[in-house]
Each structure stands twice: as structure tokens, then as C-alpha cells.
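[1] Pasting the sequence and the predicted model now:
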Amino acid sequence: MSFFSKMFGSKGAESSSNGAASKEARSETITHLKEFVRGHQGCEAFIEPPTRVTQTTMVIVADTGEWTRRRVPDPATARKVAKQLGVPAFDVNLSGYPSRMREWNEKQRKQR
């Protein structure tokens, strides 16, 4: 069983209808997150709850404030992925976003 299969599991009929495309997307997500963490120091994961228009997402923020966001099946899976990546995970509803993320966003806006 692959790392991704262990983390995201099978959803029965849902995963059989999505087939290889779903597995490929999941693999790309894990690869992206691993590369981001490997290329940035001081990373932390912030788990965002699902809304009416988006499913659960995980934001990984580096110590510079640079960040990346990816969809995950649920908060429990997000915590498992964060643990596997070796980064602490926080519930964004409880902790909020780090100020370094807002500062990085503002700096990017000014550079445009």
C-alpha cells in the first residue's frame, strides 16, 4: 500500500468512479507538500475546515511566511499528513493564521 493510500484511504464507490485520475491527484498533492516542506524551513500546517464551497484544506506556512494550500479529505487525514511530513499541525479556527503569512502576502502585493 502506498503512502498516499495509507493517508487518504479508499472511499469505496467514490474512488472507483474517480479511478486513476484521483490517485494521480492525490500523489501530486503529497509530492507538492513534501517538496514545499523540504525546500522551506520552519514549516507549520494549518488545517482549514470545510465550507459550503470547499472541502477541508491544509495550509503549510514556512518561517518566511511563504505558504501553500492543498485540499485534503478531512482534518484527521491532514493531521496524519502533517505528522508524516514532520511539521506541527494547528486548527486554524483555534490558532488563526500566523502574522508572517499576512506579512508575506502584503509584501507580494506590493511587489506586483
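    Okay, I see it. What you are looking at is a predicted structure, and each value in this text was computed from that prediction instead of being measured.
[2] use CA for all of it now, contacts and neighbours both
    Fine.
[3] Give the next helix or strand downstream of the longest helix anywhere in the chain.
    In the chain, taking DSSP state H as the definition, the longest helix is helix 13-39. Using DSSP states H and E, the helix or strand that follows helix 13-39 in sequence is strand 44-48.
[4] Sort out which residues of that next one are buried, please.
    Residues of strand 44-48 classed as buried: 44, 45, 46, 47, 48 (neighbour count, 16 or more other Cα atoms under 10 Å).
[5] got it, and stretch 85-95?
    85, 87, 89, 90, 91, 92.
[6] helices or strands next to the longest helix of the chain in the packing?
    The contact analysis (3 or more Cα pairs under 8 Å, 6 or more residues apart in numbering; DSSP states H and E) places helix 13-39 against helix 3-8, strand 67-71.
[7] most packed of these?
    Mean neighbours per residue, mean count of other Cα atoms under 10 Å, is largest over the helices and strands packed on helix 13-39 for strand 67-71, with a mean of 17.
[8] Pasting the second one now:
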Amino acid sequence: MRRPARDGLRTGSTSVRASDGHDIAHLTDFVTTRRGVEGFVEPRTAVSDVTLLLVAHDGEWTRRRVPSVQWAHTFANKHQVPSYDAAVVGIPQRMRDFNRRKKAGGI
């Protein structure tokens, strides 16, 4: 039987860092300094814990680990940010457009 990694969870042979206060502070800063933010809750995978993807009106985005799916939706509700299950609705087109502009040097 495998034991949890010291700094997070162990999934197979991969250690996953748990969320911490820095992640939560970053998410809070993002939602309070951008407009039109929506949250996309991404489920745990073999290589990543639950994450909250925040996408602003212009497609700027950030992603951080969070304690649970429920925590992510509660966080979004507290900050009046709509939240969705990313596995159901996918990732918004404006985020892909933002990444394309950034890669092309337009941002």
C-alpha cells in the first residue's frame, strides 16, 4: 500500500501538490481584479488534483489547485462568479483565442 506524499497526494507514481494559501490568494486576486470572470471546475485526474480555472471576459485565465469540487463552487458563489463543471461544458473559446493571440505576440 502506498502512503500519501508529504507535500500532497500520491496518484500512481506521481505526487500531486495539494492546494495551499498561495493558490487561494491568487484566485481571490484574479476574481477581484478582472471583470466578467467565470469559473470552470476541473475534476481530479491521474496527474492533477481538482483545479479551478478562472477565465476573464477577454480570455485571460489562471488555473490553481483547490481542496475539492465543492470548495471551488462555493468559492465562485462567494465571489459572485458563475461556475461550471469543465468536464461537461468544456473550456471557453475566448480562452483559446487569448492563448492564440499571446502565442502570436499580440499580448
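    Perfect, thanks for sending it. Nothing here was measured: the structure is a model prediction, and the numbers come from that model.
[9] Just put the helices and strands packed on helix 13-39 of structure 1 in JSON lines and tack on distance to residue 21 of structure 1.
    Shown next, in JSON lines, are these (distance: least, Cα to Cα, whole Å):
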{"stretch": "helix 3-8", "distance to residue 21 of structure 1": "14"}
{"stretch": "strand 67-71", "distance to residue 21 of structure 1": "15"}
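[10] Can you find the partner of residue 38 of structure 2 in structure 1?
    Alignment note (TM-score structural alignment): residue 38 of structure 2 maps to residue 44 of structure 1.
[11] What residues does that match make contact with?
    60, 61, 62, 87, 88, 89, 90 (Cα atoms under 8 Å, 6 or more residues apart in numbering).
[12] Could you tell me whether the first one really is in a strand?
    Yes: judged by DSSP: H, G, I helix; E, B strand; the rest coil, residue 60 of structure 1 forms part of a strand.
[13] Can you give me the neighbour number for the equivalent of it over in structure 2?
    Mapped onto structure 2 by TM-score structural alignment, residue 60 of structure 1 lines up with residue 54. When neighbours are counted by other Cα atoms under 10 Å, residue 54 of structure 2 registers 24.
[14] Identify the residues contacting the residue nearest to residue 54 of structure 2 when sequence neighbours are not counted.
    Distances taken as Cα to Cα, 6 or more residues apart in numbering place residue 39 nearest to residue 54 of structure 2, at 4.6 Å, with adjacent residues excluded. Listed by Cα under 8 Å, 6+ apart, the contact set of residue 39 of structure 2 reads 52, 53, 54, 55, 76, 81, 82, 83, 84.
[15] I figured the third one was touching residue 37, is that so?
    Yes: the pair formed by residue 54 of structure 2 and residue 37 meets the contact definition of Cα atoms under 8 Å, at 6.4 Å.
[16] Look up the residues that both of the two are in contact with.
    Contacts common to residue 54 of structure 2 and residue 37, judged by Cα under 8 Å, 6+ apart, are residue 31.
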